[in-house]
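Asker: Pasting the sequence and the predicted model now:
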Amino acid sequence: MRRGSFHYLIVPGWHGSPEDHWQSHWQRTLPHSQRVEQADWLQPQRSDWVAELSRGIAGAPEPVVLIAHSLGCVTVAHWAAQAAPDALRRVRGALLVAPADVERPGCPGPLRNFAPLPLASLPFPSVLVGSDNDPAASADRSRAMGKAWDSQASVLSGVGHINVASGHHCWEEGLAYLERLQSLLNEQARRRA
């Protein structure tokens, strides 16, 4: 699949992604990309976030590849669990990075309305990247989310929440996971041909 044949939709997590976050860098460098903007980044409401994601997908000029981080991953799962078949067909795949476990002990209050985590298989190919020292989700919980969502899951060692605070600005290494997703999409297209 050629990179230009779909639209990258960046789905940030809680607090959004600042200018020096890898999602912002990727948005500036990947062709055909835009960001889902939320009305309230600090007090997220699941229904509002899912509705904004739905609008972003519906408004994209081409089929979509989602690039989600943290609470954005959970938003993608909630959207997929309730979206209409026509909307689901607009999404070709998703890269899910450092998904937030909104059911964990001590989960910040503003994120709790995203629980329970949807545990249905995503109806499109996905690659999940977690970390063994992410305060937002343990390695076991990241693997469990990957299994439930039928994602190709990788748990990296010592990379934290894969955000600015853990030293990930451009996160060039992450592009390998986007390439892995694109390979899955190519395989799927060959099987359907």
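Answerer: Yep, it's here. Residues are numbered from 1 along each chain as shown.

Asker: From here on, just use CA atoms for contacts and neighbour counts.
Answerer: Noted.

Asker: Show the contacting residues for S154.
Answerer: V127, L128, V129, G130, R143 (CA atoms under 8 Å, 6 or more residues apart in numbering).

Asker: So the first one is in contact with E179, correct?
Answerer: No - in this structure V127 lies outside contact range of E179 using CA atoms under 8 Å: 10.0 Å.

Asker: quick one: which of the two has more around it?
Answerer: Neighbours per residue, other CA atoms under 10 Å: of V127 and E179, the larger number sits with V127, 24 against 14.

Asker: Please identify the helix or strand for that one.
Answerer: strand 126-131 (DSSP states H and E).

Asker: In addition, the following structure is provided for comparison:
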Amino acid sequence: MTFKSTILIIPGLGNSGPQHWQSIWEKQFNFIRVEQADWDAPVCDDWIENIQSEVKKHNAADIILVGHSLACTTIAYWAKKYNVKIKGALLVAPSDTEAESYPPGTTGFTPVSLNKLPFPTITVVSTNDFYVTFERAQLFASAWGSELVNIGDAGHINLASGFGEWAEGLGILKQLD
């Protein structure tokens, strides 16, 4: 499988380890990871600026963002602030930063931004994600103007839930390419 777009990988809280699908994709296809200064106690404004800094290095019309968990919220805030018309975004397992189950230590990610995103998006959700109820995930996707893809009982769609290489996810990403 080949991609003609510039794919920017944006991990969530804690980063994505080497066996996480984001890291596998990055290595397999030479995607570009947006690095953050602090993966464990993130500040939303800092994460937004790091996305913008990487986006400015490329032709925006060719960029697809691939966010996981907290990165989905970050992408929504980035879009609200910069309104850049990119090719699209794949938003996987958006976490609900307003939920009681959400880990403490993040700054500026509440409330979850519910602005319509100015580019095509696909939001992939699970029915049993500890970090977001299915109903809230549906609300986020609807508010963002996103196509919703429900992959069933898949946890947080991460390594702990059994998602390493995740070929199905690559197929979904290819729809935006």
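Answerer: Nice, thanks for sending it over. Everything numeric here is computed off the predicted structure, so don't read it as measured data.

Asker: After superposition, what is the TM-score?
Answerer: With the length set by TM-score structural alignment, normalised by the length of structure 2, the two chains reach a TM-score of 0.93; 175 aligned residues with a CA RMSD of 1.5 Å.

Asker: hang on, the earlier thing: ok, the contacts of S154 of structure 1 in structure 2, which still hold?
Answerer: Among these, the ones still in contact in structure 2 (both residues aligned by TM-score structural alignment, their matches' CA atoms under 8 Å) are V127, L128, V129, G130.

Asker: For those, work out which two are farthest apart.
Answerer: Taking CA to CA as the measure, the kept ones among the contacts of S154 of structure 1 span a maximum distance of 10.1 Å, between V127 and G130.

Asker: ok, the aligned partner of K147 of structure 1 in structure 2 - contacts?
Answerer: Using TM-score structural alignment, the partner of K147 of structure 1 in structure 2 is S142. Contacts here follow CA under 8 Å, 6+ apart; on that basis S142 of structure 2 touches L148.

Asker: How about the secondary structure of S142 of structure 2?
Answerer: helix (DSSP: H, G, I helix; E, B strand; the rest coil).

Asker: Kindly provide the distance from it to G12 of structure 2.
Answerer: Applying CA to CA, to the nearest Å, the value for S142 of structure 2 to G12 of structure 2 is 21 Å.

Asker: again, but for I75 of structure 2
Answerer: Applying CA to CA, the value for I75 of structure 2 to G12 of structure 2 is 11 Å.

Asker: cool, I157 of structure 2 as well?
Answerer: Taking CA to CA, one finds I157 of structure 2 at 12 Å from G12 of structure 2.

Asker: Pick out whichever of these two has more residues nearby.
Answerer: Comparing I157 of structure 2 with G12 by other CA under 10 Å, the one with more neighbours is I157, at 26 against 22.

Asker: Tell me where structure 2 has helices.
Answerer: For structure 2, applying DSSP state H gives helices covering 21-29, 44-55, 70-82, 134-144, 167-174.

Asker: Tell me which residue lies nearest the centroid of structure 2.
Answerer: In structure 2, the C-alpha nearest the mean C-alpha coordinate belongs to G67, at 1.6 Å (CA atoms, centre = their mean).

Asker: Would you mind confirming that it makes contact with G12?
Answerer: Yes - using CA under 8 Å, G67 of structure 2 is in contact with G12, at 7.2 Å.

Asker: Can you check which residues contact both of these two?
Answerer: By CA under 8 Å, 6+ apart, G67 of structure 2 and G12 have no common neighbours.

Asker: check contacts around the aligned residue in structure 1 for T121 of structure 2.
Answerer: Under the alignment by TM-score structural alignment, T121 of structure 2 pairs with S126 in structure 1. Contacts for S126 of structure 1 were tallied using CA under 8 Å, 6+ apart; they are G93, A94, L95, L96, D150, S151, Q152, L181.

Asker: Kindly report the same for D129 of structure 2.
Answerer: D129 of structure 2 makes contact with A93, D153, A154, G155, H156, I157 under the criterion CA under 8 Å, 6+ apart.

Asker: Compile those residues into CSV and extend it with columns for distance to V34 of structure 2.
Answerer: Formatted as CSV, the contacts of D129 of structure 2 follow (distance: CA to CA, whole Å):
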residue, distance to V34 of structure 2
A93, 18
D153, 28
A154, 25
G155, 24
H156, 21
I157, 20
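
Asker: Separate out the buried members of the residues you listed.
Answerer: Neighbour-count burial (16 or more other CA atoms under 10 Å) applied to those gives A93, A154, G155, H156, I157.
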